[in-house]
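J.: model this:
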Amino acid sequence: MQKLIFATNNTHKAEEIRSVLEGRFTITTLKEAGIDMDIPEPFDTLEENARKKAATVYHLTGISCFGEDTGLETNTLNGEPGVKSARYAGEERDFAANIEKLLDQLKGKTDRTARFRTVISLILNGAEHQFEGICEGSITVQPRGEKGFGYDPVFIPHNASRTFAEMSLPEKNQYSHRKKAMEQLIQFLITQ
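T.: You can find the predicted model right below:
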């Protein structure tokens, strides 16, 4: 089974990715690979941040790997929080504060449409390949649900009536932006 290092310390993201891969690949997180660091996300695009994460891990290990960056983009707020989603309310990555800020920014707005967008940068045998997954939806007026992480309590995907935080992981994967990007990654890897 092919081993890939996932350039993250986010256990929720690793769990989502592993649920999609269904044993086809062995996924190792940074911590599991013995890499004790948080890779900075200094860029203005998801693509550049994903590339930076993968390149850092590949430089350190020489092992095929992938990095991912995800943003929640709202139409009314010109794409905010976007690439700054994890740090929307400050550098401490407090998602309760991020959600509170987002809902405050959307107060009184009638257009609550949004989308989650994930970009994965794979480095396989030294060559980079990028994949994108998008989930269209809308933002609720208040948080709902206890599952998931990040903005899941306020995001309802199109053609659903519940937030990501009200869904089980298999249910979320029916809509998930991360799953869509991972499926492209898997199809690419299968053909290699």
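
J.: rest of the way, CA atoms for contacts and neighbours
T.: Noted.

J.: how about L21, what does it touch?
T.: Residues touching L21, when contacts are defined by Cα atoms under 8 Å, 6 or more residues apart in numbering, comprise 182, 186.

J.: same thing with S85?
T.: For S85, the contacting residues are 70-72, 98, by Cα under 8 Å, 6+ apart.

J.: one more to line up against the first:
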Amino acid sequence: MKLLVATQNKHKKQEIEAVLKKTFEVVSLADLSDDEVIDETGDTFFENALLKAKHYAKKHNMLTLADDSGLSIDYLNGAPGIYSARYSGGSDLDNLNLVLKEMAHATNRDAHFTCVLVLYDPRTNVYQTYQGKIYGWITHTAQGNHGFGYDPIFYVPELKQTLAELSPTHKNQISHRAIALQALKEAFR
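T.: Below you'll find the model as predicted:
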């Protein structure tokens, strides 16, 4: 069964495909040469994921999975949150550096990643939602060469490593997105 993943982000597609490849044939917006970017006008991860899933499912008439995810930091009152991908207005590295700058004098460095997935079927207009979270804290400097986004500054205490220090295979077993994807996969068993 084909599944459209509503993203242009090749890293997200790879993470999703790694978990779901035995359940679905995964295609992305990039695979369909769809470079339309819709405004994420929701106030929550769920609202943004639903907005994207519904839009692209109807546009391409395909079962569609959309995710909205982000980093929430206690010291920053939950920021960057739903604005994680566009927090600085620049690149992933700009976002990461802005967080490090804002956290320079923080004593409470607790944070968590949230991923909300929405699976939308355009034939029935029915959707299902799945969520994953992972808890850790923000490091003082970037560490590791894997992953993307804020992975180099998100330390997982149980593993004694940042997400960027984990192999892609290991990350795809424990990340917030992996937890949500496993829940989706279980629902399709």
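
J.: need the TM-score between these chains.
T.: For these two chains in superposition, a TM-score of 0.94 is obtained (TM-score structural alignment, normalised by the length of the second structure); 187 aligned residues with a Cα RMSD of 1.2 Å.

J.: looking at the contacts of S85 of the first structure, which are in helices?
T.: Those of the contacts of S85 of the first structure mapping onto helices are N98, per DSSP state H.

J.: mind putting the contacts of S85 of the first structure into a markdown table with distance to H59 of the first structure and neighbour count?
T.: Rendered in a markdown table, the data for the contacts of S85 of the first structure read as follows (distance: Cα to Cα, whole Å; neighbours: other Cα atoms under 10 Å):
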| residue | distance to H59 of the first structure | neighbour count |
| --- | --- | --- |
| T70 | 22 | 25 |
| G71 | 25 | 22 |
| L72 | 29 | 23 |
| N98 | 32 | 20 |
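
J.: and the end-to-end length of stretch 131-151 of the first structure?
T.: Here the two ends of stretch 131-151 of the first structure are set 22 Å apart, with distance taken as Cα to Cα, to the nearest Å.

J.: actually stretch 33-48 of the second structure, not the one I wrote
T.: The first and final residues of stretch 33-48 of the second structure sit 22 Å from each other (Cα to Cα).

J.: please point out which parts of it sit buried.
T.: Of the residues in stretch 33-48 of the second structure, those scored as buried under the neighbour-count criterion (16 or more other Cα atoms under 10 Å) are 40, 45-48.

J.: of those, closest to Y87 of the second structure?
T.: E40 (13.2 Å; Cα to Cα).

J.: what about that closest one, distance to K171 of the second structure?
T.: Using Cα to Cα, one obtains 26 Å as the distance from E40 of the second structure to K171 of the second structure.

J.: check G147 of the second structure too.
T.: Noted for G147 of the second structure: a distance of 8 Å to K171 of the second structure, by Cα to Cα.

J.: do E17 of the second structure as well
T.: E17 of the second structure sits 13 Å away from K171 of the second structure, going by Cα to Cα.

J.: got the contact list for the residue nearest to the spatial centre of the first structure?
T.: Taking Cα atoms, centre = their mean, the centroid of the first structure lies closest to T70, which sits 3.7 Å from it. Under the criterion of Cα under 8 Å, 6+ apart, the neighbours of T70 of the first structure are 46, 82-83, 85, 116-119.

J.: swap in V83 of the first structure?
T.: 44-46, 69-72.

J.: change it to 7 Å
T.: For V83 of the first structure, the contact set (Cα atoms under 7 Å, 6 or more residues apart in numbering) comprises 44-46, 71.

J.: now swap in T41 of the second structure and tell me
T.: Under the criterion of Cα under 7 Å, 6+ apart, the neighbours of T41 of the second structure are N48.

J.: now do the SS call for it.
T.: Per DSSP: H, G, I helix; E, B strand; the rest coil, the local secondary structure of T41 of the second structure is coil.

J.: for the first structure, which segments count as strands?
T.: For the first structure, applying DSSP state E gives strands covering 2-6, 25-29, 65-74, 81-82, 113-124, 127-139, 155-157.

J.: helices or strands next to the fourth one in the packing?
T.: Think strand 81-82 of the first structure. Applying 3 or more Cα pairs under 7 Å, 6 or more residues apart in numbering; DSSP states H and E, one finds that strand 81-82 of the first structure contacts strand 65-74.

J.: now the strand it packs on against strand 2-6, angle please.
T.: Our comparison of strand 65-74 of the first structure with strand 2-6, counting by axes from the mean of the first three to the mean of the last three Cα atoms, to 10 degrees, yields an angle of 50 degrees.

J.: ok, average deviation of strand 65-74 of the first structure from the second structure?
T.: Aligned to the second structure and superposed, strand 65-74 of the first structure gives a mean residue distance of 0.6 Å (mean Cα distance after the TM-score superposition for the first structure).

J.: in the second structure, what residues pair with that strand?
T.: With the alignment judged by TM-score structural alignment, the segment of the second structure matched to strand 65-74 of the first structure spans residues 64-73.

J.: can you check which helix is longest in the first structure?
T.: Secondary structure of the first structure per DSSP H: the longest helix is helix 46-61.
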